[in-house]
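Novice: Sequence first, predicted coordinates after that:
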Amino acid sequence: MPFALYMLALAVFAQGTSEFMLSGLIPDIAADLQVSIPAAGALTSAFAAGMIVGAPLMALLIRRWPRRRALLVFLVAFLLVHVLGAVTTSFAVLLATRVVAALANAGFLAVALATAAAMAAPDAKGRATAILLGGTTLACVAGVPAGAVLGQEWGWRAAFWAVATVSVPALVAIVVSVPGGPAGSGAAGTGARGELRALRRPRLLVTLLLGALVNGATFCTFTYLAPLVTGVTGLGAGGVPVVLALFGLGSFAGVTAGGRLADRRPRAVLAVGGGALLAGWAVFALTAQNAVATVVLVLVQGTLSFAVGSTLIAQVLYAAVEAPTLGGGFATAALNVGAATGPWWGGVALAAGFGYRAPLWVSALLVAVALALGGAAEGVRLRSRRRATGGGGKVPAPAP
C-alpha cells in the first residue's frame, strides 16, 4: 500500500484521539473555564452532531475539488481550531472549535476514504479502508490514554496541542505524495443530483443502515463498560483502563482482519461475523459477573465489531463507484449516527432500571435487527437475480 495511505491514517489517528479524548478531560475543562460538568459535556455532543451533519455536507460541497486540496483544507482547519482551543479562555469559543473540528474531521474522512480506495487496487478497497480506520482504533488504544495522561500532568490544553502536533507530519505527506485528482465523482460528467441518485440504491442504503446498527451496538456497550466492570464484574476502578485497552486492541485486530477478508469474502465476514457478534453480546450479558469471561469477551467483541463494521464501509465504497466521496461521507455519517444513538438507547435501558447488563442486551438487539435486515435484503437480491435469469441456470457470482 502507498506510504501516503499510512500518513492519512496518522491524521485519522489524531482526529480519533480528538473525538474520544474529552471523556477524560471534561472535569478539568469545566473547572478551568468555570462551567458545570454537564455544560462541558456539550463539547462531546457538539462534536458528534458536527460529524453526522458534516460528513455528507462537506463531501457534497467539495465534490469537484482536487483530493489533495480538499485533504489539506480540512486538515489545516482541524489543526488550527485545536490551536485555538488550546489557548482560548472562553467556553463558547471552545464549543465553536469542537463544531468546526468535527466538520473538518468529517470532510477529511470522507475524502480520505475515497482517496484510499482510489490509491488501492480495484479489488483491495477493503484493505485500504482497514489501514485508514486503523488510525481510529489506535486512537482508542493509545491516543485517548495518552491524552488523559497529558491532561493529568500538564493540563487539558496539552492534549489539544498534542493533537495539533501529530497532524503536522500528515500535512507534509499529503503535499508530497497524495495525487491531485478530483475528490468526488467516479464517473465523468456526473452531477450532484446524479451522485445523490446513485446513493439511493437499495443495496447502498441497506449497507449504510447496517453500519449504523452495528456501530450503535458497539458504542452502546463501549460507553457503559466502566460501570459494568465495576458494578457487575467487580474488577474495581483499576480494571477499567485494562478493559478499555483490551477493547481497543480487539478493534485494531478486527479492522486488520476485516481488511484482509473484506475484499475476498465480504458476505462470509458479514454473515459469520455478524452471527458471532450477536452470540457474543448475549453470552457477555449472561456471564458479565465472571472476570475471566468479561476480559475475554471484551477482546472478542471489539475484534468482531470492527471486523464487521470495516467490511460494511468497504462495501459502501464498492457500491458507490459513481460517487466515492459522497459514499464515504454517508458512510461516515452512518457510523456516527450509530455512535450517537447506541449510547442513547443504552442510557434509556439503564434509566428504566434494567441494570448495567442492559446495554449488552441492547447491543445484541441492534445486531439482531441488522442481521434480520441484511438477511431480508439478501433474499430480495437473490430472488431478483433468479427472475432476471429466467429462474434457471447458474447465477453469476456477484462482485464484492
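Specialist: Arrived safely.
Novice: drop to CA atoms for contacts and neighbour counts, all remaining ones
Specialist: Will do.
Novice: which residue ranges form the helices in the stretch 101-250 of the chain?
Specialist: 125-138, 144-154, 156-177, 192-198, 202-223, 225-228, 239-261 (DSSP state H, counting those that start in this stretch).
Novice: ditto for the stretch 301-400 of the chain
Specialist: 324-351, 358-388.
Novice: out of the ones you listed, nearest to residue 127?
Specialist: Nearest to residue 127 among these is helix 324-351 (15.2 Å), distances taken as Cα to Cα.
Novice: ok, residue 240 - contacts?
Specialist: Each residue near residue 240 by Cα atoms under 8 Å, 6 or more residues apart in numbering is listed here: 225-226, 229-230.
Novice: Same check on residue 81?
Specialist: Counted by Cα under 8 Å, 6+ apart, residue 81 has contacts 97-98, 100-101.
Novice: Go through the residues you listed and flag which are in helices.
Specialist: 97-98, 100-101 (DSSP state H).
Novice: before we go on, here's another structure to hold up against the first:
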Amino acid sequence: MPLLIPVLALAIFAQGTSEFMLAGLLLPLSFDLGVEPSVAALLTSAFAVGMVVGAPVMALFGSRWRPRRALVLLLLLFIAAHVVGALASSFWLLLLSRVLAALANAGFLAIALATVRGIVAPERVTRAVAVLLAGTTLATIVGGPAGAALANAFGWRSTFWAVVLLCLPAVIALLLDRTLGATPHPPKIRLRTEVAELRRPPVLLAVVLAVLVNAATFGAFTFLAVIGADAGVEDAWIPLLLAVFGIGAFLGVAATGRWAARVGRAWVSVGAAAGTVVWVLCALGAGSVPAVFLGAMVGGMVSFAVGAALIARIVGEATGAPVLGGAYATAALNLGAVAGPAVAGVAYSSVGAPGVLFVSAILTAAAALLTPLLRGR
C-alpha cells in the first residue's frame, strides 16, 4: 500500500481528535460558557454541518490545485480555527470556529478519499478507505479520552491547543511525502456529470444508509459521557469509557478492511440488524455501569464496521465523480453526525439516557430495512 495512505491517516487522526474530543467536553464546556449540555451538543452538529457543506465546496475549490497544496492549505486552515476556538470567550464564537474547522476538515477528507481511489487498485479501495478511517477511530481511542483527561486537569481550552500541536507533524509529513508530491493534478471537473452521479440508485442508496447508520453512531457517542455519568460512572473513568468505544470502533473498521469486500452486501445487512439489537440492549441497560461499558465497546464496533463499509461503497460506486465522489462519502458521514446529536439531544431532554439509545436503535433499524435494496458489487 502506498506510503501516502498512512500519511493521510495521520492527518485524519489529528482532525478526528478534534471532532471526537467534544464528547468528553460537554459538561465542563457547558458549565464554563453557561449553556445546557443539550445546547453544547450543537457544537458537534455545527461541526457536522460544516463538514456537509464543506465537502463539495472545498473539494471543488481544492480541485484547482495539486492534492499536496490543497491538503496542506486545508490543514493550516484547520489549525487556525482551533487557535480561535481556544481563545473564544463566548459559545457562539466557539460555534463559529467549529464550523470553520469543519469546512477545512471536510475538504481535506473529500480530497483524500478521491486521491485514494486514484492510487490503489479497485479491489483494494475498501481496505484503503478502512486505513484512512482507522485514523478517525484511533482518534476515538486516544483523542477523545485524552481530551477529557486534559479538560479535567487543565480546562477544556487546553484540548484545542493540543489539537494545534498534534496537527503540526501531519503538515510536515504531508510536505515530505513523495507519493503525494507525484500525484497528478486532478482532472478538469465536469460538474453536471459529477452531480448526476449522486442520482444513480447504487450511489444514492449507499448515501442514505450511511446517513442513517452514522446518525445512530454519533447520536450515541456525543452523549456517551453524559450517559455514563447518569449511570454512575465517576468523572475520572469517563475517559476510559470513551476509549472503550474507540477500541470497539477501531476493531470494527479493521474487520471491515479485512473482510467486508469479500462478502459485500451481507456485511452491511447483517451488521445493521446486529446494530439495532445492540442499541436496544444498551438502552435497556443504561442504568448499569458494566452495561454502559460493554455497550460502548460493542456499539462502537458494530457501528463503525457498517459505517466504514458504506463509506467505501460510496467511494467505489461513484466512479463517474472523480472529484466529488469523496465529497459524497464525507457528506453522508456527516449528515448523520448533524442529525444524530440533534435528535438525541431532544430525546435526552425528554426521557434521559435510554431515549438517546432508543433513537440510535430506530435509525439503525431503518437502515436494516433498506439494505435488501443494495446490489452486489
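Specialist: Cool, got the structure. Computed from a predicted structure; not experimentally measured.
Novice: quick revisit: may I ask which of the contacts of residue 240 of structure 1 has the most neighbours?
Specialist: residue 229 (24 neighbours; other Cα atoms under 10 Å).
Novice: which one is that residue nearest to, not counting chain neighbours?
Specialist: Of all residues not flanking residue 229 of structure 1 in the chain, residue 235 sits nearest, at 5.9 Å (Cα to Cα, 6 or more residues apart in numbering).
Novice: Kindly tell me how buried the equivalent of residue 329 of structure 2 over in structure 1 is, as a neighbour count.
Specialist: Applying TM-score structural alignment, one finds that residue 329 of structure 2 aligns to residue 331 in structure 1. Counted by other Cα under 10 Å, the residues lying close to residue 331 of structure 1 total 31.
Novice: Check the one 5 residues further on too.
Specialist: Applying the criterion other Cα under 10 Å, we find 25 residues in the vicinity of residue 336 of structure 1.
Novice: likewise residue 196 of structure 2?
Specialist: 11.
Novice: Tell me the counterpart of it in structure 1.
Specialist: Checking TM-score structural alignment: residue 196 of structure 2 goes with residue 197.
Novice: Tell me the spacing between its match and residue 323 of structure 1.
Specialist: 10 Å (Cα to Cα, to the nearest Å).
Novice: same check, this time on residue 264 of structure 1
Specialist: Distance from residue 264 of structure 1 to residue 323 of structure 1, by Cα to Cα: 22 Å.
Novice: Show me which of these two is the more surrounded one.
Specialist: residue 323 (29 against 15).
Novice: Point out the other helices and strands that the strand or helix carrying residue 13 of structure 1 packs with.
Specialist: Secondary structure from DSSP states H and E places residue 13 of structure 1 in helix 3-21. Judged by 3 or more Cα pairs under 8 Å, 6 or more residues apart in numbering; DSSP states H and E, the packing partners of helix 3-21 of structure 1 are helix 91-119, helix 125-138, helix 144-154, helix 156-177.
Novice: rerun at 6 Å
Specialist: helix 125-138, helix 144-154, helix 156-177 (3 or more Cα pairs under 6 Å, 6 or more residues apart in numbering; DSSP states H and E).
Novice: for the ones you listed, which one sits closest to residue 250 of structure 1?
Specialist: helix 125-138 (8.8 Å).
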